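Engineer: Got a predicted structure here, sequence first:
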Amino acid sequence: MTTTLQLASERLLLREWQPRDLTPFAAMNADPAVMRYFHAPMTQQETEEAMARYNAQLARDGFTMFAAEDRATGELLGILGAQTMRFAIPNVAQPAVEIGWRLATTAQGKGLATEGANAILNYLRETTQLHEVVAITAVENQPSRRVMEKLGMTYMPALDFDHPNIPADSHVNRTVVYRRAL
């Protein structure tokens, strides 16, 4: 890897993905509790592909969905960062950049998503020409929606949409959109 960008917050280190992350990241992505607001858990192959995609995006764009590790222990806690969306949200300027997070159950409810997302927002504000970011989640994902609100993001109900990559009959198909200027 030629990119070695790392972002730090009080408790988190956000960094590029490394081979040692595969096992804990795949376990997290296979955990039904972690993936309850996603259509389905991810396979190990899907996890490997995601890690490669995230590192490629970091090299290309200078930001990505980073590996989020505990600064004190080095334990992988999840994923946190920003990415250029791979599909268009109706009525949102394209290409849209999404901020997002997914944490292992042991890391949830501790303010880590908000802490790490604030570090990402500061980084994007200081290093990119972006004017806004969006965040999306299933309507029922109240924990993520609370994080979005803590970040100063605004819910845009007129932009709610059916997720194009999730079956229409899935309980997580209907998706909400939050926005925030940088």
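Structural biologist: Good, I have the coordinates.
Engineer: Please count neighbours and contacts with C-alpha atoms only from this point.
Structural biologist: OK.
Engineer: for the lengthiest helix in the chain, packing partners?
Structural biologist: Using DSSP state H, we find that the single longest helix of the chain is helix 44-61. Here helix 44-61 touches helix 22-30, going by 3 or more Cα pairs under 8 Å, 6 or more residues apart in numbering; DSSP states H and E.
Engineer: what's the helix it packs on in contact with?
Structural biologist: Here helix 22-30 makes contact (Cα atoms under 8 Å, 6 or more residues apart in numbering) with 34-35, 41-44, 47-48, 76, 78, 103-104.
Engineer: Go again with 7 Å.
Structural biologist: Contacts to helix 22-30, defined as Cα atoms under 7 Å, 6 or more residues apart in numbering, come from residues 34-35, 41-44, 47-48, 76, 78, 104.
Engineer: this is the comparison structure:
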Amino acid sequence: MIPVLTTERLTLRAPEAADFEGMYSILGDLRSQYMDGPMSRADAWNFFSREVAGWTLHGFGYWSITATESGDYLGSVGFGRHEWFPETEIGWCLTSAAEGRGIAREAASAALKWGTVQPQITSLVSYIDPPNSRSIRLAEALGAVRDDDAERPTASDLVYRHEVRP
């Protein structure tokens, strides 16, 4: 049910239970401050489980990003439509070892190529905490445009709108 996407360096695949340790290394760290972190292990498990559940509930969700050559877990990218989200979001997060290497852009580009043609994704945004300059730069590099009129799950979030292909 969950498609496997590949890029030059990456494999985006279904999350596995073993990926949780890598996800917890992201969510339990201060670097996750723009994602309501740092999180306890239990809260990180709930976050991780939500990402997996999207595939069953909506027909889209998050992939685990792995290095094709080594199989190392590098992070997560994909689509979320949580009850408190006004629209479907594309989001990303990386382990500290994966940052600064263009991995988020490569993974998000592959996810966008898949997601923007899915009939169940009729609009697509990224909700970004204003101090998160790296995510803002990535959203803009992916072609997203800031939409100050859009609804948002948190009043302080910035909304970056991605084009959805008909």
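Structural biologist: All right, it came through fine. Just so we're clear, the structure is a prediction, and the values are computed from it rather than from any experiment.
Engineer: hmm, back to that, in the longest helix of the first structure, which residues are buried?
Structural biologist: If you call a residue buried by 16 or more other Cα atoms under 10 Å, then helix 44-61 of the first structure has these buried ones: 44, 47-48, 51-52, 54-59.
Engineer: just stretch 94-107 of the second structure next, same as before
Structural biologist: 94-95, 98, 103-107.
Engineer: same deal with stretch 66-86 of the second structure?
Structural biologist: 66-67, 73-81.
Engineer: For the residue mapped onto residue 63 of the second structure from the first structure, give me its contacts.
Structural biologist: Using TM-score structural alignment, the partner of residue 63 of the second structure in the first structure is residue 66. Going by Cα under 7 Å, 6+ apart, residue 66 of the first structure touches 14-17, 79-81.
Engineer: What segments of the second structure are strands?
Structural biologist: 5-6, 10-13, 62-67, 73-80, 89-94, 124-128, 145-146, 158-162 (DSSP state E).
Engineer: Distance to residue 21 of the second structure for those - can I get that in JSON lines?
Structural biologist: As requested, the strands of the second structure are exported to JSON lines (distance: least, Cα to Cα, whole Å):
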{"stretch": "strand 5-6", "distance to residue 21 of the second structure": "22"}
{"stretch": "strand 10-13", "distance to residue 21 of the second structure": "16"}
{"stretch": "strand 62-67", "distance to residue 21 of the second structure": "12"}
{"stretch": "strand 73-80", "distance to residue 21 of the second structure": "9"}
{"stretch": "strand 89-94", "distance to residue 21 of the second structure": "13"}
{"stretch": "strand 124-128", "distance to residue 21 of the second structure": "24"}
{"stretch": "strand 145-146", "distance to residue 21 of the second structure": "33"}
{"stretch": "strand 158-162", "distance to residue 21 of the second structure": "29"}
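Engineer: before we move on, back to that, for my notes, please list the contacts of residue 66 of the first structure in JSON lines and give distance to residue 98 of the first structure for each entry.
Structural biologist: Formatted as JSON lines, the contacts of residue 66 of the first structure follow (distance: Cα to Cα, whole Å):
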{"residue": "14", "distance to residue 98 of the first structure": "16"}
{"residue": "15", "distance to residue 98 of the first structure": "18"}
{"residue": "16", "distance to residue 98 of the first structure": "18"}
{"residue": "17", "distance to residue 98 of the first structure": "19"}
{"residue": "79", "distance to residue 98 of the first structure": "13"}
{"residue": "80", "distance to residue 98 of the first structure": "11"}
{"residue": "81", "distance to residue 98 of the first structure": "8"}
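Engineer: and which of the residues you listed is nearest residue 180 of the first structure?
Structural biologist: residue 81 (14.7 Å; Cα to Cα).
Engineer: The second structure: which residue goes with the closest one?
Structural biologist: In the second structure, the residue matched to residue 81 of the first structure (TM-score structural alignment) is residue 78.
Engineer: distance of its match from residue 138 of the second structure?
Structural biologist: According to Cα to Cα, to the nearest Å, residue 78 of the second structure stands 14 Å off from residue 138 of the second structure.
Engineer: swap in residue 130 of the second structure?
Structural biologist: In terms of Cα to Cα, residue 130 of the second structure sits 13 Å off from residue 138 of the second structure.
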